[in-house]
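*Asks:* Fold the following for me, if possible:
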Amino acid sequence: MTFPAPLTGVVPPVCTPLTPDREVDVPSLTRLIDHLVDAGVHGLFVLGSTSEVAYLTDAQRGLVVETTVAHVAGRLPVLAGTIDMTTPRVLDHAHTARAAGADAIVVTAPFYTRTHPAEIARHFRLVAARAGLPVFAYDLPDSVHSKLGPELVLELAADGVLAGLKDSSGDLGSFRTVVTGARTRPGVRGFTALTGSEVVVDAALALGADGVVPGLANVDPVGYVRLYELCAAGDWRRARAEQERLCELFGLVGVGDPARMGGSSSALGAFKAALHLRGVIDCPATAEPQVPLSPGEVERVGKYLASAGLL
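*Replies:* Okay, the predicted model is just below:
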């Protein structure tokens, strides 16, 4: 499909359903895609953090992109994460995504090795020159241990290197600088600014974000589409009420006992437990070595769903 510039609306980072033996559950993945498309989302982002991209093999990554592109069949743009440590590895993933028919790729700064800002800029320039697809930068300092400064993002946007930004930094001030610069900086055209937050979507849209990439939209895509539409219509009172409802639902990511599991196990386990309880996916398994939720923790997820009117 022709990639929209800018891309607007709700673009969920799609969970990757797994079988009990941790293979990609293709029938569940296609049901999840239908669950999202039927809710009215505006695009799909596969192979991001919520997709457990760091835990998947290269073959599994390829299968996710191929399955999603084939099932969407051009109805929505599909963004594919090509997240890896170095430029050559990212380009390998980018070529796989392009061959599968993805519409754009999403790329973090390099990680594991210590990188200088000049090397980060060179990384994005090389990927954009060789990938053959629009490139979205993914600002994820908690995982890659470097922050994409707004000046760097805007410089790369003005040079035609970046088509957009998915901001998961939690730094709303920095994100605002990008949003403002995308509107006013010479040379920047059609740049997409997306927030990865679940809990300040209304604020991000109020300051000019083009769209949102909330992991919780897997669980309640209708709610996030409704929130986006209320903000687009300027109905900020009702938008605030919907955002507050979603903030309450987002509490489910904390059901896991921090004495025995990390935040990723808790949050991704909760998303998948919620999708399983809602009948969207067959199995709530998360990838190894994440720790599964206990029956009691799954029960708590169900209570959050019930309170939000989703069961």
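*Asks:* from here on, contacts and neighbour counts on C-alpha atoms
*Replies:* Fine.
*Asks:* quick one: the helices in the stretch 101-250 of the chain?
*Replies:* Using DSSP state H, counting those that start in this stretch, the helices of the stretch 101-250 of the chain run over residues 117-131, 141-144, 150-158, 172-184, 201-206, 221-232, 236-250.
*Asks:* Tell me which of these approaches residue 276 most closely.
*Replies:* Relative to residue 276, the nearest member of these by CA to CA is helix 221-232, separated by 15.0 Å.
*Asks:* before we move on, the earlier item: turn the helices of the stretch 101-250 of the chain into a markdown table, including mean neighbour count and distance to residue 191.
*Replies:* Shown next, in a markdown table, are these (neighbours: other CA atoms under 10 Å; distance: least, CA to CA, whole Å):
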| stretch | mean neighbour count | distance to residue 191 |
| --- | --- | --- |
| helix 117-131 | 16 | 15 |
| helix 141-144 | 15 | 21 |
| helix 150-158 | 20 | 7 |
| helix 172-184 | 18 | 6 |
| helix 201-206 | 20 | 15 |
| helix 221-232 | 21 | 18 |
| helix 236-250 | 17 | 25 |
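*Asks:* TSV for the ones you listed, including distance to residue 268?
*Replies:* Listed next are the helices of the stretch 101-250 of the chain as TSV, based on distance: least, CA to CA, whole Å:
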stretch	distance to residue 268
helix 117-131	28
helix 141-144	15
helix 150-158	29
helix 172-184	24
helix 201-206	20
helix 221-232	16
helix 236-250	12
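*Asks:* Tell me which of these sits nearest to residue 287.
*Replies:* helix 141-144 (17.2 Å).
*Asks:* Can you list the neighbours in contact with the closest one?
*Replies:* Helix 141-144 has contacts (CA atoms under 8 Å, 6 or more residues apart in numbering) with 108, 109, 110, 111, 112, 147, 148, 168, 169.
*Asks:* Centre of the chain to that helix, how far?
*Replies:* Centroid displacement of helix 141-144 relative to its chain, using CA atoms, centre = their mean, to the nearest Å, is 14 Å.
*Asks:* just to revisit the earlier point, list buried members of the contacts of helix 141-144 by neighbour count.
*Replies:* For the contacts of helix 141-144, a burial check counting by 16 or more other CA atoms under 10 Å picks out 108, 109, 110, 111, 147, 148, 168, 169.
*Asks:* With respect to residue 43, which of the residues you listed is nearest?
*Replies:* Set against residue 43, the nearest of those by CA to CA is residue 168 (17.6 Å).
*Asks:* need the strands for the stretch 201-311 of the chain, in chain order.
*Replies:* Taking DSSP state E, counting those that start in this stretch as the test, the strands found in the stretch 201-311 of the chain are 211-212.
*Asks:* Only the buried residues of stretch 56-73, if you could.
*Replies:* For stretch 56-73, burial by neighbour count (16+ other CA under 10 Å) applies to 56, 60, 61, 62, 63, 64, 65, 66, 67, 68, 69, 72.
*Asks:* quick one more, to check against the first:
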Amino acid sequence: MSGKSWQPVEGIIPPLVTPLAGPDALDVAGLERLVERVVQGGVHALFILGTSGEAPSLSYRLRRELIQRVCAQVRGRVPVWVGITDTAMAEAVALGRCAAEAGAQALVTAPPYYFPAGQPELIHFVRLLAAELPLPLILYNMPQMTKVRFEPETLAELVRIENVVGLKDSSGDLEYFRRAVELARARSDWRVWIGPEEWLAEALELGGHGGVNGGAQIVPAWFTGLYDAHCRGDRARVKELQNRIRQLGRIYTVGRHASAVVKGLKCALAWLGVCRDEMAPPFEPFRDPERERVRAVLVELGLLEKEPVEKSGTL
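*Replies:* Below is the predicted model:
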């Protein structure tokens, strides 16, 4: 079995933030810099409109604009994946069709996140959705946000659906990840990627196929370097880079709320001169004390000069 025109991707797929210049406006120049940063950094695909991309907080108009701009800029240099997670299946399908027309290669969905679906309902949902979509579908296990996970028994059923081609697991449960990798062996074209980057090396050792890691848009070379080192069996290099990645992960703990991960990513990218750190309403970016803590991590890791050049999140 194989999905519609699916070419399996292995390696590093950064889930991009959505650079914003206002409540319903893209930071176009920042987006262009971000896309070039990761493509030139050697990543293996891009993922837009995921958790890091604040997708549920964006208007459908802006989501479509983002899809069209990213696909036009990438020009087929790497595959583009588009998140279509929604509480309304009709909207997910419509966004999937927009992505296909723009030139994306795959779609990604988490479970609908308002009414918690039972596992039989989840299977039914994925079957209906996959049948309507023009592109291969990747499942996104994110129980922290959706209140529901794709249980292993459910995955065993979903692996049988031709147009469903893989799983991004952001649960942080390595035993669950191991089970998912085992289930993926039923299909030669099924792939499993890890979300939490602090477990990237361990996930690869378990047979995972790569990482969908937010930090890869900050320092692409650390993540692609770790993946390459794993492929050639250089355990020392893997350990060195995994340690750096874990140190970088301190930017995610600066804030106190679930939004801190996205705020940390955007703040770091703003300090690096890539894009603005404005958040989609109702959230706001870090204030100066938190910004300084993010900057301190970047300085300590040699990613930024000691003396700040730009203190504001606006570019």
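*Asks:* circling back: turn the buried ones among the contacts of helix 141-144 of the first structure into JSON lines, columns for distance to residue 99 of the first structure.
*Replies:* What follows is those, written out as JSON lines (distance: CA to CA, whole Å):
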{"residue": "108", "distance to residue 99 of the first structure": "21"}
{"residue": "109", "distance to residue 99 of the first structure": "23"}
{"residue": "110", "distance to residue 99 of the first structure": "23"}
{"residue": "111", "distance to residue 99 of the first structure": "25"}
{"residue": "147", "distance to residue 99 of the first structure": "30"}
{"residue": "148", "distance to residue 99 of the first structure": "28"}
{"residue": "168", "distance to residue 99 of the first structure": "27"}
{"residue": "169", "distance to residue 99 of the first structure": "30"}
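*Asks:* Grab the nearest non-local neighbour of the most centrally placed residue in the second structure.
*Replies:* The centroid of the second structure falls nearest to residue 15 when counting by CA atoms, centre = their mean (2.6 Å). Among residues not flanking residue 15 of the second structure along the chain, residue 47 sits closest, at 4.5 Å (CA to CA, 6 or more residues apart in numbering).
*Asks:* residues in contact with the one you found?
*Replies:* Here residue 47 of the second structure is in contact with 13, 14, 15, 16, 80, 81, 82, 83, 212 (CA under 8 Å, 6+ apart).
*Asks:* Quick one: which of those is the most crowded by neighbours?
*Replies:* Scoring those on neighbours with other CA atoms under 10 Å, the highest-scoring entry is residue 13 at 32 neighbours.
*Asks:* Setting the sequence-adjacent residues aside, check what's closest to residue 286 of the first structure.
*Replies:* Closest residue in space to residue 286 of the first structure, ignoring its immediate chain neighbours: residue 269 at 6.2 Å, by CA to CA, 6+ apart.
*Asks:* distance of residue 142 of the first structure from residue 169 of the first structure?
*Replies:* Distance from residue 142 of the first structure to residue 169 of the first structure, counting by CA to CA, to the nearest Å: 7 Å.
*Asks:* ok, now residue 17 of the first structure?
*Replies:* From residue 17 of the first structure across to residue 169 of the first structure, the span is 26 Å (CA to CA).
*Asks:* returning to what we had before: would you list the buried residues of stretch 56-73 of the first structure in CSV and tack on distance to residue 153 of the first structure and secondary structure?
*Replies:* Below are the buried residues of stretch 56-73 of the first structure laid out as CSV (distance: CA to CA, whole Å; DSSP: H, G, I helix; E, B strand; the rest coil):
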residue, distance to residue 153 of the first structure, secondary structure
56, 28, coil
60, 30, helix
61, 27, helix
62, 28, helix
63, 31, helix
64, 28, helix
65, 26, helix
66, 29, helix
67, 31, helix
68, 29, helix
69, 28, helix
72, 30, helix
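*Asks:* Which two among these are spaced furthest apart?
*Replies:* The widest separation within these, taken as CA to CA, falls between 56 and 72 and amounts to 21.5 Å.
*Asks:* if we can go back for a sec, tell me which of the helices of the stretch 101-250 of the first structure sits nearest to residue 289 of the first structure.
*Replies:* helix 141-144 (16.7 Å).
*Asks:* average offset between the closest one and the second structure?
*Replies:* Superposed on the second structure, helix 141-144 of the first structure shows a mean distance of 0.9 Å to its aligned residues (mean CA distance after the TM-score superposition for the first structure).
*Asks:* Distance from stretch 114-130 of the second structure to the middle of the chain?
*Replies:* Worked out by CA atoms, centre = their mean, stretch 114-130 of the second structure lies 22 Å from the chain centre.
*Asks:* What is the corresponding segment of the first structure for it?
*Replies:* Mapping stretch 114-130 of the second structure onto the first structure (TM-score structural alignment) gives residues 112-128.
*Asks:* Stretch 91-104 of the second structure too?
*Replies:* Mapped onto the first structure using TM-score structural alignment, stretch 91-104 of the second structure spans residues 89-102.
*Asks:* Sort out which residues of that stretch are buried, please.
*Replies:* Buried residues in stretch 89-102 of the first structure, counted by 16+ other CA under 10 Å: 90, 91, 93, 94, 95, 96, 97, 98, 100, 101, 102.
*Asks:* Out of those, which is nearest to residue 242 of the first structure?
*Replies:* Proximity of these to residue 242 of the first structure (CA to CA) peaks at residue 102, which lies at 31.8 Å.
*Asks:* what residues are up against that closest one?
*Replies:* Contacts for residue 102 of the first structure (CA under 8 Å, 6+ apart) come out as 65, 69, 77, 78, 79, 80.
*Asks:* From residue 81 of the first structure, how far out is it?
*Replies:* To residue 81 of the first structure, residue 102 of the first structure is 10 Å away according to CA to CA.
*Asks:* for residue 130 of the first structure, same thing?
*Replies:* Distance, residue 130 of the first structure to residue 81 of the first structure, by CA to CA: 16 Å.
*Asks:* what does residue 27 of the first structure give?
*Replies:* Going from residue 27 of the first structure to residue 81 of the first structure by CA to CA gives 21 Å.
*Asks:* repeat for residue 113 of the first structure
*Replies:* In terms of CA to CA, residue 113 of the first structure sits 20 Å off from residue 81 of the first structure.
*Asks:* now do residue 55 of the first structure
*Replies:* From residue 55 of the first structure over to residue 81 of the first structure (counting by CA to CA), the distance is 13 Å.
*Asks:* likewise residue 19 of the first structure?
*Replies:* Between residue 19 of the first structure and residue 81 of the first structure the distance is 22 Å, computed by CA to CA.
*Asks:* ditto for residue 178 of the first structure
*Replies:* 21 Å.
*Asks:* now residue 17 of the first structure
*Replies:* Distance from residue 17 of the first structure to residue 81 of the first structure, counting by CA to CA: 16 Å.
*Asks:* ok now do residue 48 of the first structure, which residues does it touch?
*Replies:* With CA under 8 Å, 6+ apart, residue 48 of the first structure has these contacts: 13, 14, 80, 81, 83.
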